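Asker: this one's structure only:
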């Protein structure tokens, strides 16, 4: 949820985000990273009301709120102002960028500040710019930060592949060593998908000892996204891996993934693994390898020009229970073939024009993002308005 909101160029309204949380928890997810912005503290209050007062979210569900040592002051203020202490003691706050001002023990002071406003549980998020592997210096640095967390009573630590450059073999080594060297810590990987391997890295981290896994439905997250929870749940089901808190429902996770596109105003991805709305469509008219191998799975068949063969027209009619005499009529089969071919050729031309229009509309949709130069422009506008106001005041005087 947090990175979904951070990536969404135009944000998302609270009512839709709450619907998405309900869909995710209904699929069995019990731990949700819910926000990090100044306005999100009020949203967290709404979420916790939905859980504790309305019963719309399962009792077992836990929520965490993120802040970094660059943003902690306004966020602490918002948490204290918007969330009752009885809620604060039940939720997690995750602290990131803990290296900042370490000589003055800023991390330790912020942890104490959070406890003073009533936060009952802390996590930590360790940012890393891995370069494919993990050398001894980076590993030593990680363990030094883990020790600082340990001294604060923090035993739940997220290891961030912050720019998505960690490779699977390095993930295996890193996870196995961290777990071996820190048996009192629960680790989980925050695997970004910049190289297309965030989901693979996250699975490997669990296979090598990490005790939790983090991602997003539809892989929602900054840039190319995070590990896809519905894909991970599918692998878990196939490998007989259980989740201690609650069983995961792949179909419901997939439905939540499609809902997330609507919530965060993301163009639908029809071919996303597991949850894309067209991934269960298969071309019936070519050598269909899964069917040839006897793999049982739900499939919606279609035909296109490449897959159109008279032999498959005959087979499709036969499987539909057509009269044997019809199946022997080669001229009929050829006429059906030619008519379908003509229809498909015309359909392509129409869909080509529609695609060009849709593609242009999607690109135009994302053209209005607030960019860094808008900050400068807005600052200039404010300065000018203040100057004009001062002149007007002077003239009035």
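Answerer: Yes, it's here. The structure displayed is predicted, hence computed values, not measured ones.

Asker: Could you use CA atoms for every contact and neighbour count after this?
Answerer: Fine.

Asker: what's the following helix or strand after the host helix or strand of residue 65?
Answerer: Using DSSP states H and E, residue 65 falls within strand 62-68. Using DSSP H and E, the helix or strand that directly follows strand 62-68 along the chain is helix 72-82.

Asker: following that following helix, which helix or strand shows up next?
Answerer: Past helix 72-82, the next helix or strand by DSSP H and E is helix 85-88.

Asker: Only the buried residues of that next one, if you could.
Answerer: 87, 88 (16 or more other C-alpha atoms under 10 Å).

Asker: Just list what that helix packs against, helices and strands only.
Answerer: Of the remaining helices and strands, none touches helix 85-88 by 3 or more C-alpha pairs under 8 Å, 6 or more residues apart in numbering; DSSP states H and E.

Asker: Okay, and residue 160 sits in which element?
Answerer: strand 156-161.

Asker: putting a second one here so we can go through both:
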């Protein structure tokens, strides 16, 4: 398999950037562990609040979970409106969608303010079933959304590039290249008040006399506050780790022979169990069609090449695929109660965590009021 085809479509269409490596011990007000969308956005907001910040990234900014994500940003979560309503109530559905709307607004504001070239495009989000077995799921999602005051409507045959039995949509959602977004946001906010270090791996965190000592492979960082923006918190945090389920999901990008790429974010149930996410992406005139899906719990799939093959076969069944350009996988952690864990590690602690995003990290990672 060609090496470049193993990159996500985001990595294949990003320019990259380089930040310094920590070379000596430093002191700051806030140390943020992780340079993905969560870490860089948190750094931006804390810097705007007047705090001195240092971001510690083990590899490259945006190159981890952010670069393996779907690139879709929307108010709905992976679990859906109905699951949230059933576990909690309609008021929680409203709170979740309000928080995610605020994050979407922040992303759009950043794109405009910093002139970020990340191929952002507003798109409708669709959820549909191609079989009767899952038609009732669509009805439940529609009712839960309506009860929460969310603008949602039914769709008709021909509105999406698939045969449908039942379907709904929400207008005004979005898509972008998340890696380009995070890289350019990092460039925009990095200065003496917001230092960003790549290739700087955190080894341990200790608290001593009201101050945190973060030991890295390159030196130590002394801080008053610590933010874990690392997918899962660093160190032994059994109270969080025991509540997270590690999952993998896969993506492929293809070129179509016809050049006719559908517009929209399409979530579809095509059999009793599988839901695929399909959408188009364009960068500098080059167009791609992507399919994301085939999730499984980590360690429970011996040959994940089969998952990639299933996505490719699905696209070939529904579209005139001329070439597969990208294949990749991404990992996420699903929270036990369906909502992410964002806030202080414990009451009165100056150590903060942001984890349990499931596949919704691009929006949960833009924390306007969550932290």
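Answerer: That came through fine. In this text the structure is predicted, and so the values were computed from the model without any measurement.

Asker: Got a TM-score for the pair?
Answerer: Structural agreement between the two chains, given as a TM-score (TM-score structural alignment, normalised by the length of structure 2), stands at 0.25; 166 aligned residues with a C-alpha RMSD of 7.5 Å.

Asker: rewinding a little: which other helices and strands does the strand holding residue 160 of structure 1 contact?
Answerer: strand 121-126, strand 186-191.

Asker: Could you give me the buried positions within the last one?
Answerer: Pointing back at strand 186-191 of structure 1 there. Applying 16+ other C-alpha under 10 Å to strand 186-191 of structure 1 flags 186, 187, 188, 189, 190, 191 as buried.

Asker: nearest to residue 80 of structure 1, of the helices and strands packed on strand 156-161 of structure 1?
Answerer: Residue 80 of structure 1 sits nearest to strand 121-126 of all these, at 14.7 Å, using C-alpha to C-alpha.

Asker: What residues of stretch 353-364 of structure 1 count as buried?
Answerer: For stretch 353-364 of structure 1, using 16+ other C-alpha under 10 Å, no residue counts as buried.

Asker: what's downstream of whatever helix or strand residue 268 of structure 2 lives in, the next helix or strand?
Answerer: Taking DSSP H and E as the criterion, the element that holds residue 268 of structure 2 is strand 265-269. Where DSSP H and E defines the elements, the next helix or strand beyond strand 265-269 of structure 2 is strand 275-283.

Asker: and the angle from that following strand to strand 265-269?
Answerer: Using axes from the mean of the first three to the mean of the last three C-alpha atoms, to 10 degrees, the inter-axis angle of strand 275-283 of structure 2 relative to strand 265-269 is 160 degrees.

Asker: and strand 275-283 of structure 2, what does it pack onto?
Answerer: Using 3+ C-alpha pairs under 8 Å, 6+ apart, strand 275-283 of structure 2 sits against strand 265-269, strand 286-297.

Asker: what's the most buried one of these?
Answerer: Ranked by mean neighbour count, those are led by strand 265-269 with a mean of 23 (mean count of other C-alpha atoms under 10 Å).

Asker: report the angle between the axes of it and strand 286-297?
Answerer: Between strand 265-269 of structure 2 and strand 286-297, the angle comes out at 40 degrees (the same axes, to 10 degrees).

Asker: Dump the helices and strands packed on strand 275-283 of structure 2 into TSV; add distance to residue 327 of structure 2 as well.
Answerer: Shown next, in TSV, are these (distance: least, C-alpha to C-alpha, whole Å):
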stretch	distance to residue 327 of structure 2
strand 265-269	19
strand 286-297	10
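
Asker: Figure out which of the ones you listed is closest to residue 46 of structure 2.
Answerer: strand 265-269 (32.2 Å).

Asker: continuing past the helix or strand hosting residue 262 of structure 1, what's the next helix or strand?
Answerer: Take DSSP H and E as the rule and residue 262 of structure 1 turns out to sit in helix 250-263. Counting by DSSP H and E, the element after helix 250-263 of structure 1 in chain order, helix or strand, is strand 281-283.

Asker: and the closest residue to residue 168 of structure 2 other than its chain neighbours, what is it in contact with?
Answerer: Of all residues beyond its chain neighbours, the one nearest residue 168 of structure 2 is residue 154 (4.2 Å), with distances taken as C-alpha to C-alpha, 6 or more residues apart in numbering. Residue 154 of structure 2 makes contact with 166, 167, 168, 169, according to C-alpha atoms under 8 Å, 6 or more residues apart in numbering.

Asker: Most neighbours among those, please name it.
Answerer: residue 167 (26 neighbours; other C-alpha atoms under 10 Å).

Asker: after the host helix or strand of that one, next one along is what?
Answerer: Applying DSSP H and E as the criterion places residue 167 of structure 2 in strand 166-175. As assigned by DSSP H and E, the chain's next helix or strand after strand 166-175 of structure 2 is helix 178-189.

Asker: That next one - contacts with which helices or strands?
Answerer: Partner elements for helix 178-189 of structure 2 (3+ C-alpha pairs under 8 Å, 6+ apart): helix 9-12, helix 37-48.

Asker: Repeat the analysis, applying 7 Å as the threshold.
Answerer: With contacts defined as 3 or more C-alpha pairs under 7 Å, 6 or more residues apart in numbering; DSSP states H and E, the packing partners of helix 178-189 of structure 2 are helix 37-48.

Asker: Let me know the next secondary structure element after the strand or helix carrying residue 204 of structure 1.
Answerer: In this structure, residue 204 of structure 1 is located in helix 198-207 according to DSSP H and E. Moving toward the C-terminus from helix 198-207 of structure 1, the next helix or strand (DSSP H and E) is strand 212-214.
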